[in-house]
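Visitor: This is a predicted model, with the sequence first.
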Amino acid sequence: MSFTVAIVGRPNVGKSTLFNRLVGKKLALVDDTPGVTRDRRPGAAKLIDLRFTIIDTAGLEESGPDTLQGRMWAQTRAAIDEADVSLFVVDAKAGLTPADQTLAEMLRRSGKPVVLVANKSEARGSDGGFYDAFTLGLGEPCPISAEHGQGMLDLRDAIVAAIGEERAFPEADEVAVTDVDVRDEPVGEGDDEDVEPEYDETKPLRIAVIGRPNAGKSTLINRFLGEERLLTGPEAGITRDSISVEWQWRGRTIKMYDTAGMRKKARVQEKLEKLSVADSLRSIRFAELVIIVFDATIPFEKQDLHLVDLVAREGRAPVLAFNKWDLIEDPQAFLADLREKTERLLPQVRGIRAVPISGQTGYGLDRLMQSVVETDRVWNSRISTAKLNRWLESQQVQHPPPAVSGRRVKLKYMTQVKARPPAFMISCTRPEALPESYLRYLTNGLRNDFQMPGVPIRIHLRASENPFEGKKKKR
């Protein structure tokens, strides 16, 4: 993008609504409750003929630096320092407040261009708040309605005037290509060619990090990045939006998504938490791999098992991370117990890779990323049809399909129909009669014989076509 714009203002003035308007998608959570946004969220914005990076930020709430509001405001200050120009949003309907005056003074001291935006200008009685905005000393306010899209042309002209035409309209070959957000395009289903392609060690990875509240997801990502990019703290449920960050690991681009903690469904009552959980589920759906963060001090809660099962049902490649390993007193004995429980409680992803880590100290993070890459390799694997049919014949010799109603089910042909996750089709007689126990037998055989541990495996049955069906028997 040619330049970066930060949206700043006090809570509930419409910053996230304007952010969604500029990026053209409902990425940021929007609610009438003040203080919904906590982390700073970047996005690719388009405004008429302008292309730039926009950053949504938390609202100004004056408080101590050790409080949650103080840490939120530190994230906003980081966004202002990173941006080339700030959009200072005020509420024309409600008028100015002392917080607006404080923020205006701070923006003046930053020495960077500021565009004063009077949002909610479509409301009746907003003229008073609009004219009050002149007293901030930041120039003429730009009246807009982020909810209804009014005043966008005036906002475009104000941004161009603040940043300069040379910066606003760079040469075409100088504009950097921006990655598409994870929610824009679902994961590919793979092709149907009967080949075993080599694994691409350089392709970017999209990883979602999920877990129960206060499991240490944001702390883990901050340790990967080497900076306090995401808001963290002892309070549970700090993260609300699914925030994407990008970094390099051994020369490979990693796009990682921090998500809100997911509690039991019965405990989720507030509308805002429901929106956060829906955002987390969307991130899982469009990720390639999912790191499920367990709190090692209280592992294998019922909700942890539900999250692993959710990832498996979505067909994503899961990896377990036992966080807070620095708090474990007897690591060796505890690790042996965790391995036994993993095999016993998660049979649907038998062989899943589980790594003890500490997001606080950085212990085990390199081993975790290596497990992620190995799991992705398995998740993308393809097996040739010839190998599959030889394997299917040997499996039936060792353990023939059961006879149902006096007739044995015949498995005739097997092929892999897609990867990501690996899915197979078996042509057989009477597919409805083959019991689930035999499908589990075949699934476990595929895991063991073709080295496919820890990823979901799909097996679909199809009745073989009868060429004489529908034809009358000739006498």
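Guide: That came through, no problem.
Visitor: Going by C-alpha atoms from here, please, whenever you check contacts or count neighbours.
Guide: Noted.
Visitor: tell me which element the most centrally placed residue in the chain is part of?
Guide: Closest to where the C-alpha atoms of the chain average out (Cα atoms, centre = their mean) is residue 283, at 3.3 Å. Secondary structure assigned from DSSP states H and E places residue 283 in helix 271-286.
Visitor: hmm, back to that, quick one: the residue nearest to the centre of the chain and residue 210 touch, right?
Guide: No - using Cα atoms under 8 Å as the test, residue 283 is too far from residue 210 to be in contact (9.3 Å).
Visitor: list residues touching both of these two?
Guide: Shared contacts of residue 283 and residue 210, defined by Cα atoms under 8 Å, 6 or more residues apart in numbering, are found at residue 259.
Visitor: need the strands for the stretch 1-150 of the chain, in chain order.
Guide: All strands of the stretch 1-150 of the chain, identified by DSSP state E, counting those that start in this stretch, fall at 4-8, 41-47, 50-56, 85-91, 114-119, 142-143.
Visitor: here comes the other one, which I'd like you to weigh against the first:
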Amino acid sequence: MSFKLAIVGRPNVGKSTLFNRLVGRKLALVDDTPGVTRDRREGEGRLGELEFTVIDTAGLEEAKGDVLEARMRQQTDLAIADADLCLLLIDARAGVTPLDRHFAQILRRADAPVVLAANKCEGNAAHAGLTEAYELGLGEPLPLSAEHGQGLDLLYDLLQPLVQAVDRDEISETIREEAEGGEEDDFDAETPYEPDLEAPLRIAVVGRPNAGKSTLVNQLIGEDRMLTGPEAGITRDAISVEWEWRGRRVKLFDTAGLRRRARVTEKLEKLSVADTLRAIRFAEVVVLMIDATIPFEKQDLHIADLVEQEGRSLVVAVNKWDLIEDGQEVMRDLTEKLGRLLPQIRGVPIVTFSALTGKGIDKLMPRIEEVHTVWNSRISTGKLNRWLEAMVSRHPPPAVNGRHVSLKYITQVKSRPPTFAVFSSRAEEVPPAYKRYLVNGLREAFNVPGVPIRIFMRKTKNPYAHRAKKR
């Protein structure tokens, strides 16, 4: 187990800014609005040669019951329980507030050691708050400026012995297990060891607000990892979760709900949308979640079209299926609308389930694996050219300006998504309608449903073009 550092504190003290500084990337959303972070987010932190896991948490707030703030607090409590060290962050410019004192008292009862850090210590305005921080009784405060990177050397000196202690414990445990011959279940004489060199399958769950994306992720991994509730728009960041399905490593991305662009006016929501779009670009399979009671709005089709433009494979997940009475009729309607309104990616698989109860969830991952296999598929050049010859014989390209367009040959240049190049001496004159004819033919002949197909026309060189014309 790697060393885990949880950054905690009241809202708007700079926890996400420090998190981004430690992981070296802008993973967490940062804004002046208090309470931007709601879910806990993990990342691989680095300071010098030290490597550790850093956890960004929601702002500590005193709330009870089933309100959103209370559920956010539960996520933070889970991060504290899982951490090896808690870094209590305060705002040195604002000084010590009653909320800081309250949570410092709570953290003293935590199992993990607590270190006090005062953020925003750049400039003279922070001196009074830094001195005031001694009142919390957590020892000497660590002066930091997460935005400007100041004080990280002091944090390094603090973390170095802790990280090295964890490393020594792991090495000692490994040596002990090897000396004892390991556990009985670690080795099977009939099954040779095969190293797992396969990269994790990256899946992004997207959709409109309140479609049940976070509930689905929690149901898949079997724990309440994501913050959920009846309120729309709870998720703001694209949170990644490591998981394993049937021995295969999976990386799930829970994303913020995507509304129509005209309704996205606040800066924070724009940041959330940008984070979701990055998750789509990073994913291999995108699960588009829709509400069975409000199927296929215009925004759903816009999201699906966006996935197609990014070249990602697509699965449509229909949530809240337990609320539907005539399932067959609704499914026929969904299939018809999807084929008619999204013809560029025909054959997209549709999976129905209830994320809340878990009924039907087991059908999702097999379909994701199937569409991922298709997305990675390659077709031999020989088969492609025999297919092209039959397609051209059945329906030749239209003549342009009275001149015949000849398609010479075709080859697959890449997968992920399947991409093909068709060579012709007059490639630029092949109309878009004929390209669609070829794409549909490829999809039908080689069974390529649910993934984008790219076809590029390439011009062949005339071997006699360099020769001078004879008079």
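Guide: Thanks, I have the structure now. Computed from a predicted structure; not experimentally measured.
Visitor: And the TM-score between them?
Guide: Overlay of the two chains. TM-score (TM-score structural alignment, normalised by the length of structure 2): 0.93; 450 aligned residues with a Cα RMSD of 1.8 Å.
Visitor: if we can go back for a sec, what's the first helix or strand after the helix holding residue 283 of structure 1?
Guide: Taking DSSP H and E, what comes next after helix 271-286 of structure 1 is strand 289-295.
Visitor: average distance between that next one and structure 2?
Guide: Once superposed with structure 2, the aligned residues differ from strand 289-295 of structure 1 by a mean of 0.6 Å; criterion: mean Cα distance after the TM-score superposition for structure 1.
Visitor: counterpart of residue 280 of structure 2 in structure 1?
Guide: When structure 1 is aligned by TM-score structural alignment, residue 280 of structure 2 is paired with residue 284.
Visitor: hang on, the earlier thing: can you tell me which of the strands of the stretch 1-150 of structure 1 is nearest to residue 430 of structure 1?
Guide: Proximity to residue 430 of structure 1 (Cα to Cα) singles out strand 41-47 among the strands of the stretch 1-150 of structure 1, at 51.6 Å.
Visitor: Which residues does that closest one contact?
Guide: 1, 22-24, 28, 51-57, 152, 156, 178, 243-244.
Visitor: Sort out which of those are buried, if you could.
Guide: 1, 22-23, 28, 51-57, 152, 156, 243-244 (16 or more other Cα atoms under 10 Å).
Visitor: pull the longest helix from structure 2.
Guide: As assigned by DSSP state H, the longest helix anywhere in structure 2 is helix 152-179.
Visitor: In structure 1, what stretch matches whichever helix or strand comes after it?
Guide: Downstream of helix 152-179 of structure 2, the first helix or strand assigned by DSSP H and E is strand 201-207. For strand 201-207 of structure 2, the aligned range in structure 1 is residues 205-211, judged by TM-score structural alignment.
Visitor: And that stretch against structure 2, how far off on average?
Guide: Per aligned residue, stretch 205-211 of structure 1 averages 0.5 Å (mean Cα distance after the TM-score superposition for structure 1).
Visitor: wait, what's in contact with the counterpart of residue 224 of structure 1 in structure 2?
Guide: Structural alignment (TM-score structural alignment) places residue 224 of structure 1 against residue 220 in structure 2. When contacts are counted by Cα under 8 Å, 6+ apart, residue 220 of structure 2 touches residue 361.
Visitor: Apply 10 Å and report the result again.
Guide: Going by Cα atoms under 10 Å, 6 or more residues apart in numbering, residue 220 of structure 2 touches 214, 243, 244, 245, 252, 355, 358, 361, 362, 364, 365.
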